[in-house]
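> Provided below for reference: sequence and predicted model.
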Amino acid sequence: MGEERKALTAPQAAEGYAGDISPELAGQWLAGGQAVLVDVRTDAEREWVGFVPGAVPLAWKQWPGMAINPGFDEGLRAAVPPGGKVMLLCRSGVRSIAAARRATELGVQAYNILEGFEGDADAQGHRGQRGGWRLRGLPWKQN
């Protein structure tokens, strides 16, 4: 059972990047072609947990060791057209903040997607019940 809350209909102010947006608003922007969605989770996360159709896969950190992806800047520049905006998605909305700050440093209008793909862990340490892209009923697939 998901938690009840009112979806944000506009970006919230954030430090170091354009803003935080709700999964629902990100879904609207993606469907309307208003922004590029970049999934910054690892390849394994996308493969095993699920992915958003139409999202650009570009890890912020790489497994194992979770070192910063040396190809992130180049990949982001290739994914987002000049003057375009990007929405960054990770597991719970933490790595995507760092990626949004880096995108901003590169001159890209960047937004962090709150809650990420899976949301926060619950009392049992399980994800998928406390927010996130999947729980909000937005489009996703699993291999």
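Alright, I've got the coordinates.
> going forward, measure contacts and count neighbours with C-alpha atoms only.
Fine.
> ok, which stretches of the protein are strands?
Along the chain, counting by DSSP state E, strands occupy 19-21, 36-39, 56-57, 61-62, 67-68, 85-89, 109-113.
> can you pull out the helices in the protein?
For the chain, helices defined by DSSP state H occupy the ranges 23-31, 43-49, 72-79, 95-105.
> In addition, the following structure is provided for comparison:
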Amino acid sequence: MSEATLILQRARERAADLGLPYSGAVTPTEAHTLAQTLAGVCIVDVRTAAEWQFVGVVPGAELIEWKRFPEMSLNPDFLTQLKHKVDPQDVVLFLCRSGARSHDAAVLAACHGYSESYNILEGFEGDKDPAQHRNSVNGWRAAGLPWVQG
């Protein structure tokens, strides 16, 4: 069994354990491995344009805001933009700052025909440390995965 197949199996088991309404949940390292080794994988970063510009982005990720800064109002065009940029047959890995907005995006996508929707746990910046700072406890950046400044 390939590493990608094992990752997807673990992700589906997490979904069952957590009662998720979408295919599964992956760690940042698992998401990176899937994106590098499996055809038809798309990372969709649902953070705001301000976050992409000032915090950084994953190279090659599709950028579709879930909420718009500064009001943090829902993007009414999210689903249309997703359908325009991402094939519903792809394995879609949703990413946000900490895993909350990406969870919501995965739910919506799964309800609209994206049968392989996954949330990237921990997000781009991860959980806060005891000093209330992100990027050190977990998440994409703390795992040392590729990213570029926006």
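Yep, that arrived. Keep in mind that what you see is a predicted model, and the values were worked out from it rather than measured.
> The helices of structure 1: which one's closest to residue 136 of structure 1?
Of all the helices of structure 1, it is helix 23-31 that lies closest to residue 136 of structure 1, at 7.2 Å by Cα to Cα.
> In terms of secondary structure, what does the closest one contact?
strand 36-39 (3 or more Cα pairs under 8 Å, 6 or more residues apart in numbering; DSSP states H and E).
> Kindly name the residues of structure 2 that line up with the strand it packs on.
Under TM-score structural alignment, strand 36-39 of structure 1 corresponds to residues 42-45 of structure 2.
> Mean per-residue distance, the matching stretch versus structure 1.
Taken against structure 1, stretch 42-45 of structure 2 registers an average deviation of 0.3 Å after superposition, with mean Cα distance after the TM-score superposition for structure 1.
> Just checking the distance from that stretch to the centre of its chain.
Centroid separation for stretch 42-45 of structure 2 versus its chain: 6 Å, with Cα atoms, centre = their mean, to the nearest Å.
> got it, and stretch 85-100 of structure 1?
Centroid separation for stretch 85-100 of structure 1 versus its chain: 4 Å, with Cα atoms, centre = their mean.
> so where is it in structure 2?
The aligned range for stretch 85-100 of structure 1 in structure 2 is 91-106, by TM-score structural alignment.
> Flag every buried residue along the matching stretch.
Across stretch 91-106 of structure 2, burial judged by 16 or more other Cα atoms under 10 Å covers 91-99, 101-106.
> What of stretch 60-74 of structure 1?
Applying a neighbour-count criterion of 16+ other Cα under 10 Å, the buried positions in stretch 60-74 of structure 1 are 60, 61, 62, 69, 72, 73.
> Can you give the contact residues for it?
Contacts to stretch 60-74 of structure 1, defined as Cα atoms under 8 Å, 6 or more residues apart in numbering, come from residues 40, 41, 42, 58, 59, 95, 96, 99, 103, 106.
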